[in-house]
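K.L.:
Predicted model, plus sequence, below.
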Amino acid sequence: MKNILLIGGSYGIGQSIITTLKDTHHLFVASRTNENLHHKNITHIPFDVTVDELDADILPEKLDGFVYCPGSINLKPFKMMSLETIKDDMELNFFALVKVMKHIISRMNEQSSIVFFSTIAVGTGMPYHTSVAASKGAIEGFAKSLAAEYAPKIRVNVIAPSLVDTPLAKRLLNNDKKRALMNKRHPLNRIGNAEDIAETAIFLLSDKSAWMTGQIIGVDGGLSTLNIH
């Protein structure tokens, strides 16, 4: 059984990854709450990524996979976006990730896999996305450099979704009209769900993706590459 560390995972995409892997992997989940994390193969580590230092001594000597789940969606016109919001987004999405990586990179096993999350808005410019696109863009650049530096030992890939129906996006999907408009924007005529993204993450953690590294993978209902309207 592989040892997989997830930062976050109490809900949304992280929870979906855990639900699929918990019977076949040893999962170490560092998150603020342990909701939905009660299983014999799950070790929960109380952890707030914005303030805590990860105690690597709790982890196994070697990790086969790592997934960083925390993220933010702050959508506002740039003139209304405060510098503090941009700093907070950068701290949560990027600097906290780097801090965790400093603690665990030496524990990554030969042929291990690291999975980060970005957003479609990095590669496809979208209004009101300046803060999240900047912080997730940092992740994409970091991941490619990391993948180059640690090849062939460690694989590093990034998933760049469009809008996904998770608690993080509830403000954007809080009525039927908003949901219908968001569905219509996508060539596949629906927004994503947690399982859509989780299945890609699970593939990247597995040996089935053994010849993939340094990739930014769009899982976005076709929005980044197709124009059908």
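P.N.:
Nice, thanks for sending it over. Source: prediction; values computed, not measured.
K.L.:
from here on, contacts and neighbour counts on C-alpha atoms
P.N.:
Noted.
K.L.:
Surely residue 149 is within a helix?
P.N.:
Yes - Residue 149 forms part of a helix when assessed by DSSP: H, G, I helix; E, B strand; the rest coil.
K.L.:
okay, now the one to match up with it:
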Amino acid sequence: MSFHGKNILIIGASSGIGYAIAKKLENEGAALFTASRTPPENLKNQHIVWDVTQPTNGIFDALPDTLHGIVYAPGTISLKPFQRFSLTDFQSDFQINVLGAVAVLQANLSKLRKANGASIVLFSTVAVQTGMGFHTSIAASKGAIEGLTRSLAAEFASAKIRCNALAPSLTDTPLAAGLLANNEKREASAKRHPLGRIGTPEDIASAAKWLLSDAGSWITGQIIGIDGGIGKLK
């Protein structure tokens, strides 16, 4: 599954799932381009400093004319009772999870078209298809990502640009640190999953690499659960 000669842009590669994806692709020979507020460490890449809440303002113009893949990995975990969410909370989650992705894709669509077979990987959550209390804000914004994924897949199919989304359950990343703050919380979270453990960034990265590779070239418009079985099994 070689990525030699392929240019991949990863938004949010400084830690967690985005970083795990970047490392896997680096090992496969991809030319990596990353964008986030903080540059990733120990990674061969060309980095662009960008906050996903800000306009792109041409910052991606310096990238190569052709991109073979884009991964949009930023996310949020805001969990609390519905009545405690403010409208600003919903807007913030939507900006980070959805509008940031829209901005990146619009800024780089011409580069994806030139690949004659590009792949977009977005991120949803198990909480969209499986109702979970206290998840209203994140489920609302990630639900929009699922709609965006299918719509883009349909619109871009003629250009041979594939678009898919991964829908993880709880994964051991810095973003989830508060939910996994001690052994008791970790054990309780693991027991909720039929496979008896929480996810790792590498679990998610392996699926993302597959979708970005030629091995996934007949897959588009899919929302793929990487969730230890919690989304479908009892």
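P.N.:
Happy to help now that I have it. Only a predicted model underlies this, so the values are computations on that prediction, with no experimental measurement involved.
K.L.:
ok, the counterpart of residue 176 of the first structure in the second structure to residue 227 of the second structure distance?
P.N.:
In the second structure, the residue paired with residue 176 of the first structure is residue 183, using TM-score structural alignment. Distance of residue 183 of the second structure to residue 227 of the second structure, given as CA to CA, to the nearest Å: 20 Å.
K.L.:
neighbouring contacts of stretch 116-127 of the second structure?
P.N.:
67-73, 101, 112, 135, 139, 142-143, 145-146, 149, 159-169, 208, 211-212, 217, 223, 225, 227, 230-231 (CA atoms under 8 Å, 6 or more residues apart in numbering).
K.L.:
same question, stretch 6-19 of the first structure
P.N.:
So stretch 6-19 of the first structure is contacted by 27-37, 49, 66-70, 166-168, 194-195, 197-199, 201-202 (CA under 8 Å, 6+ apart).
K.L.:
Whichever of the residues you listed end up buried, select them in ChimeraX.
P.N.:
Selecting only the buried entries of the contacts of stretch 6-19 of the first structure in ChimeraX, with 16 or more other CA atoms under 10 Å as the criterion:
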select :27,28,29,30,31,32,33,34,37,49,66,67,68,69,70,168,194,195,197,198,201,202
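K.L.:
what residue of the first structure matches up with residue 219 of the second structure?
P.N.:
In the first structure, residue 219 of the second structure lines up with residue 212, judged by TM-score structural alignment.
K.L.:
number of nearby residues for that match?
P.N.:
When neighbours are counted by other CA atoms under 10 Å, residue 212 of the first structure registers 14.
K.L.:
which ones are touching it?
P.N.:
Residues near residue 212 of the first structure by CA under 8 Å, 6+ apart: 155, 157, 204.
K.L.:
Please point out which of these the second structure shares.
P.N.:
On the basis of both residues aligned by TM-score structural alignment, their matches' CA atoms under 8 Å, what survives of the contacts of residue 212 of the first structure in the second structure is 155, 157, 204.
K.L.:
For the second structure, just list every one of the strands.
P.N.:
Counting by DSSP state E, the second structure has strands at residues 7-11, 31-36, 46-49, 69-72, 118-123, 161-168, 223-226.
K.L.:
will you turn those into TSV that also has distance to residue 197 of the second structure?
P.N.:
Output for the strands of the second structure, formatted as TSV (distance: least, CA to CA, whole Å):
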stretch	distance to residue 197 of the second structure
strand 7-11	27
strand 31-36	29
strand 46-49	34
strand 69-72	25
strand 118-123	20
strand 161-168	13
strand 223-226	12
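K.L.:
residues in contact with the most centrally placed residue in the second structure?
P.N.:
For the second structure, residue 73 is the residue whose C-alpha lies nearest the centre (CA atoms, centre = their mean; 3.2 Å). Residues counted as contacts of residue 73 of the second structure (CA under 8 Å, 6+ apart) are 10, 11, 12, 13, 17, 18, 122, 123.
K.L.:
let's see it at 7 Å
P.N.:
By CA atoms under 7 Å, 6 or more residues apart in numbering, residue 73 of the second structure lies in contact with 11, 12, 18, 122, 123.
K.L.:
Please pull up the equivalent of it in the first structure.
P.N.:
In the first structure, residue 73 of the second structure lands on residue 69 (TM-score structural alignment).
K.L.:
And its match, how close does it get to residue 149 of the first structure?
P.N.:
Distance, residue 69 of the first structure to residue 149 of the first structure, by CA to CA: 23 Å.
K.L.:
which residues sit in contact with the aligned residue in the second structure for residue 32 of the first structure?
P.N.:
Under the alignment (TM-score structural alignment), residue 32 of the first structure pairs with residue 37 of the second structure. Shown in contact with residue 37 of the second structure (CA under 7 Å, 6+ apart): 49, 50, 51.
K.L.:
Present those residues as a markdown table; the columns should include distance to residue 89 of the second structure and neighbour count.
P.N.:
Putting those into a markdown table (distance: CA to CA, whole Å; neighbours: other CA atoms under 10 Å) gives the following:
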| residue | distance to residue 89 of the second structure | neighbour count |
| --- | --- | --- |
| 49 | 24 | 12 |
| 50 | 21 | 19 |
| 51 | 18 | 16 |
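K.L.:
Same check for those, but in the first structure.
P.N.:
Among the contacts of residue 37 of the second structure, the contacts conserved in the first structure (both residues aligned by TM-score structural alignment, their matches' CA atoms under 7 Å) are 49, 50, 51.
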